[in-house]
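S.K.: Based on what follows, work out the 3D shape:
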Amino acid sequence: MKNKALPPLNWLRSFEAAARLLSFTQAANELHMTQGAISQQIKSLEAQLNTPLFKRQARSIELTEEGLAYLPIVHGAIQKLMIATNEIFGEGHRKQVKIRGSMAFFSYWLNARRLTSFQAEHPDINLQLNTDIWLRQEEMAGDLEIRWGKGQWTGVNVERLSRDTLFPVCSPALLARQPLRQVDDLRHHELLHVMGYEEGWGEWLQFAEATRVNPSEGMQFDTYACVLHLVESGFGVALGRLSLVEDQLRDGTLIAPFGQRLPSSEDFYLVYPQEGFSNPYARRFADWLLRNTSGRSLPP
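M.R.: As a prediction, the model looks like this:
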């Protein structure tokens, strides 16, 4: 059986308004059209459907049974289109900043405290945060990006955000169960690894001259945020990166049991198009971000 062709949207809008208001005149006023145009579009709709939708009387109109059944469907579809159009293309989206970055940065640096601070300073800007880690790094996605690495990307502007050091972190609950008095005590704990970073447990243990700990032992994860969540819950020990754990160290959620801190060869960087910002709101966010990480402002 052949499907009925979808009627033009302007015909459906005319039908919905006339059926809702039970008046061609009021529908014409609402849609800024003439009564004749409304009437003609509804006649065209009825012809395509091969079904009358209205009972036309001398001074009024009524819906037929088919019109009564069709109205809620058309009304709902138009409402969904209006809502979706406003959500995607509305006034607020002209002030939106699209940012791609790691889940760890968004969860642990750009946290609730800092987001609240940003909103207080820039209440007119909406942020859209994208944590898609599978996009190719050489391709810009959004207005700006927060990348982890050595800052050696080509074809983009790069501003360093952090100067990280690496050191073991764990929860107070874990230390209460199994103390860490010296570095070699790590052999009694679950070491949590994050894949994809140049420095890991092997580099830190060598830096700390720990000879009795096997750096290959322990679970591996592909996201740093997952590892920190487990550590905060009291499971295992991970290498903390200063820019991501400073708040937790301050409030006591995490503890750094040892003083040895290995300078990282990789850091967080602000990355934005080589030609600069086409979105002025993105530049405002980028300037705020740089001031709150490195204390610098964007170059003019």
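S.K.: Please count neighbours and contacts with C-alpha atoms only from this point.
M.R.: Noted.
S.K.: So which residues of the stretch 101-250 of the chain form helices?
M.R.: Per DSSP state H, counting those that start in this stretch, the stretch 101-250 of the chain carries helices over the ranges 103-104, 112-121, 172-177, 201-207, 224-232, 242-251.
S.K.: What lies in contact with the last one?
M.R.: Meaning helix 242-251. Residues outside helix 242-251 that contact it (Cα atoms under 8 Å, 6 or more residues apart in numbering): 104-105, 108-109, 162-166, 254-256.
S.K.: still on that earlier bit, let me know which of the helices of the stretch 101-250 of the chain is tucked in deepest.
M.R.: Among those, helix 224-232 has the highest mean neighbour count (mean count of other Cα atoms under 10 Å), at a mean of 20.
S.K.: if we can go back for a sec, among the contacts of helix 242-251, which are in strands?
M.R.: Of the contacts of helix 242-251, the ones assigned to strands by DSSP state E are 165-166.
S.K.: one more to put side by side:
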Amino acid sequence: MTRTAPLQLPLNALACFEAAGRHANFTRAAKELRVTQAAVSKQIKALEVQLNTQLFLRGNRAVALTESGKRLFEGVSAGMKTIGDAVEDISRANQPTELVITTTVAMASLWLMPHIASFRAEHPEISIKLIATDALLDFNQDRVDVAIRYGHGDWPHLDCAFLFGVHFLPVCSPSYLAAFPMHSVEDIRNSRLLYLEGPAARYQEWEWWFACNGVEVEKLDAELSFNNYPLLVQAALAGQGVLLAWGNVIDQYIEGGALVPIIDAQTPSNYSYYLVTNRRRTVRPEARIFKNWVMQRTRDMR
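M.R.: Below you'll find the model as predicted:
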């Protein structure tokens, strides 16, 4: 009996197909692969001809996998994950064990760093590389193992575990409150407000907080602003103005009395902190250890 030779599919076409299926968009797939949209379309068309079946339903602005496309996508994604894991294992085989963690500047400075000594004491065999940035890093390009992100927990192709929520409350130093007594939202409105600028500014807006507490204001002029949140905290500690504090992140300053709540007006954030790993790669043992440690550390905050 003659044995049929297995069908040989070009790797470039499969890579284009997988990226297009993941993004549901040829243009975004082309951007990721650093080729033209026409090249992606051509590769996928050739793949459809070779398989004698349609893989995508093509729309004006998006594409969708057909049933055949879904079956192929599952197989190709699993294969690429296996290849990625093998490449990662080989590349790290002769290197010291290093855990790459990324999170926001605020989370790194104000929560993670005060706790990380405990993790190092428990697991001295694990080297840590911490990348503090308010930009979202690409897990593959930046070789990130685990991230702590602030948002809705709906990042595509990532597994997200809820850590804790955040609430906002206005605080200042005892010396500032003594010099400028405040008893209401209107009093806070007329005080010196500390502002956040840069990528993290989308996480905090005084106008939003005032609206949530019954005071509609136009765009406020920033008298004193900074490009990262830890600098705002330092300014508040130095008596420079009123900080919109992130409860659960800077509680140590409030509990210690270095910063004091001005009024009882805790406003829940629309976002939360999540522990994030790459769904398309097997989570390394070091990352699993760190994940379990963080989940344990934040248990009472949930």
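S.K.: For the two chains, what TM-score is obtained?
M.R.: Once superposed, chain against chain, the TM-score is 0.61 (TM-score structural alignment, normalised by the length of the first structure); 206 aligned residues with a Cα RMSD of 2.7 Å.
S.K.: re earlier: which one of the helices of the stretch 101-250 of the first structure lies nearest to residue 43 of the first structure?
M.R.: Nearest to residue 43 of the first structure among the helices of the stretch 101-250 of the first structure is helix 112-121 (51.9 Å), distances taken as Cα to Cα.
S.K.: Centroid-nearest residue for the first structure?
M.R.: residue 129 (2.6 Å; Cα atoms, centre = their mean).
S.K.: which residues touch the counterpart of that one in the second structure?
M.R.: In the second structure, the residue matched to residue 129 of the first structure (TM-score structural alignment) is residue 130. Contacts for residue 130 of the second structure (Cα under 8 Å, 6+ apart) come out as 100-103.
S.K.: Apart from its chain neighbours, what residue comes closest to the aligned residue in the first structure for residue 98 of the second structure?
M.R.: Matched by TM-score structural alignment, residue 98 of the second structure corresponds to residue 96 in the first structure. Using Cα to Cα, 6 or more residues apart in numbering and skipping the chain neighbours, the partner closest in space to residue 96 of the first structure is residue 126 (4.6 Å).
S.K.: Count the neighbours of residue 29 of the first structure for me.
M.R.: Look at residue 29 of the first structure: counted by other Cα atoms under 10 Å, it has 13 neighbours.
S.K.: quick one: what's aligned to it in the second structure?
M.R.: Using TM-score structural alignment, residue 29 of the first structure pairs with nothing in the second structure.
S.K.: now swap in residue 162 of the first structure and tell me
M.R.: Residue-level alignment of residue 162 of the first structure against the second structure, with TM-score structural alignment as criterion, gives residue 164.
S.K.: And for residue 251 of the first structure?
M.R.: For residue 251 of the first structure, the residue aligned by TM-score structural alignment is residue 256.
S.K.: The match of residue 98 of the second structure reaches residue 125, doesn't it?
M.R.: Yes - Residue 96 of the first structure lies in contact with residue 125 (Cα atoms under 8 Å); the separation is 5.9 Å.
S.K.: Quick check: neighbours shared by these two?
M.R.: Each of residue 281 lies in contact with both residue 96 of the first structure and residue 125 under the rule Cα under 8 Å, 6+ apart.
S.K.: Distance of the match of residue 98 of the second structure relative to residue 30 of the first structure?
M.R.: Distance, residue 96 of the first structure to residue 30 of the first structure, using Cα to Cα, to the nearest Å: 31 Å.
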